[in-house]
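Participant: sequence unknown, structure follows:
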């Protein structure tokens, strides 16, 4: 029998969305559409490292997801600008937008949930 409490569904889904957003960045910027002028590793580092910083607070999942939600606002803006300006990358931008909206929505659902 496990003594660790189970995470609420919105936190589990938030962790999955966070992981998907983190994986999307190197796939997008290094594999599918690598940068032409700037080194690809630099673009991947700039896009991915901020999403890894909340791992420092992972012991408290709510706090880590709060930081990811705050960071996801920047990724939302990036997704909207890429969807508007780069037609060939629009589908990746829409995925990024959907993941960020999901994260922000799950944060709202987690706040509304009463502690037991």
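Facilitator: Perfect, I can see it now. Note that the structure is predicted; figures quoted are calculated from it, not measured. Residues are numbered from 1 along each chain as shown.

Participant: From here on, just use CA atoms for contacts and neighbour counts.
Facilitator: OK.

Participant: wouldn't residue 72 be in contact with residue 102 here?
Facilitator: No: with contacts counted by Cα atoms under 8 Å, residue 72 stays clear of residue 102, the gap being 9.8 Å.

Participant: quick one: residue 98 and residue 84, what's the gap?
Facilitator: Distance, residue 98 to residue 84, using Cα to Cα, to the nearest Å: 15 Å.

Participant: The two: which has the busier surroundings?
Facilitator: residue 98 (16 against 12; other Cα atoms under 10 Å).

Participant: any idea which element the more buried one lies in?
Facilitator: Using DSSP states H and E, residue 98 sits within helix 90-112.

Participant: just checking, what packs against that helix?
Facilitator: helix 9-26, helix 61-85 (3 or more Cα pairs under 8 Å, 6 or more residues apart in numbering; DSSP states H and E).

Participant: Take those helices and lay them out in TSV including distance to residue 111.
Facilitator: Compiled in TSV, the helices and strands packed on helix 90-112 are given as follows (distance: least, Cα to Cα, whole Å):
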stretch	distance to residue 111
helix 9-26	10
helix 61-85	9
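
Participant: of these, which approaches residue 112 most closely?
Facilitator: With Cα to Cα as the criterion, residue 112 lies closest to helix 9-26 of these, at 10.9 Å.

Participant: Show me which positions of that closest one end up buried.
Facilitator: Under the neighbour-count criterion of 16 or more other Cα atoms under 10 Å, helix 9-26 has 10, 11, 14, 15, 17, 18, 21, 22, 24, 25, 26 buried.

Participant: let's bring in a second model and compare:
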């Protein structure tokens, strides 16, 4: 079993967990549809793309996760009432970034083959 086959299911679960977090977080928002399209939509679309085998899905998951990380830090800092949700968002986005970056890190810092 290679690294890609063990990484994809974890990345898929992290994206689904982010979508579920956003669904829960913005459930009572007065702009419910907008928040679902902006926050819940991208991780769900990336999860579907990953499941369908789109080659660039891990890359774009990592790129989007940088924005999710920034949102989580901003929310944790400025909204104490949602700080716990923001910290979960931060941790999940860091997981997505790490999983998306793992092949490049292994290529750069892994053992060199002769």
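Facilitator: Structure's in. What do you need? These figures come from a predicted structure and were not determined experimentally.

Participant: Quick TM-score on the pair, please.
Facilitator: After superposition, the two chains reach a TM-score (TM-score structural alignment, normalised by the length of the second structure) of 0.77; 105 aligned residues with a Cα RMSD of 2.4 Å.

Participant: Going by how many neighbours each has, rank residue 72 and residue 102 of the first structure and give me the top one.
Facilitator: Higher neighbour count among residue 72 of the first structure and residue 102: residue 72, with 25 against 19, using other Cα under 10 Å.

Participant: Now the counterpart of that one in the second structure: closest residue in space that isn't a chain neighbour?
Facilitator: Counting by TM-score structural alignment, residue 72 of the first structure corresponds to residue 65 in the second structure. Ranked by Cα to Cα, 6 or more residues apart in numbering and with sequence neighbours excluded, the top spatial neighbour of residue 65 of the second structure is residue 93, at 5.0 Å.

Participant: By how much does stretch 68-79 of the first structure deviate from the second structure on average?
Facilitator: Here stretch 68-79 of the first structure, set against the second structure after superposition, deviates by a mean of 0.8 Å using mean Cα distance after the TM-score superposition for the first structure.

Participant: How many residues are close by residue 90 of the first structure?
Facilitator: By other Cα under 10 Å, the residues close to residue 90 of the first structure number 17.

Participant: right, and it touches residue 83 too?
Facilitator: Yes: Residue 90 of the first structure is in contact with residue 83 according to Cα under 8 Å; the separation is 4.4 Å.

Participant: show me what contacts residue 59 of the second structure?
Facilitator: By Cα atoms under 8 Å, 6 or more residues apart in numbering, the residues touching residue 59 of the second structure are 100, 101.

Participant: if we can go back for a sec, mind checking the helices and strands packed on helix 90-112 of the first structure for the one nearest to residue 47 of the first structure?
Facilitator: For those, proximity to residue 47 of the first structure was assessed by Cα to Cα; helix 9-26 is nearest, at 6.0 Å.

Participant: Mind giving me the packing neighbours of that closest one?
Facilitator: Taking 3+ Cα pairs under 8 Å, 6+ apart as the contact cut, helix 9-26 of the first structure packs with helix 40-52, helix 61-85, helix 90-112.

Participant: quick one: the shortest one aligns where in the second structure?
Facilitator: Counterpart in the second structure of helix 40-52 of the first structure, with TM-score structural alignment as the criterion, is residues 32-44.

Participant: Just the buried residues of that stretch, please?
Facilitator: Neighbour counts over stretch 32-44 of the second structure (16+ other Cα under 10 Å) mark 35, 36, 39, 40, 41, 42, 43, 44 as buried.

Participant: List just the nearest of those residues to residue 109 of the second structure.
Facilitator: When the buried residues of stretch 32-44 of the second structure are compared for distance to residue 109 of the second structure (Cα to Cα), residue 43 wins out at 28.7 Å.

Participant: All set, thanks.
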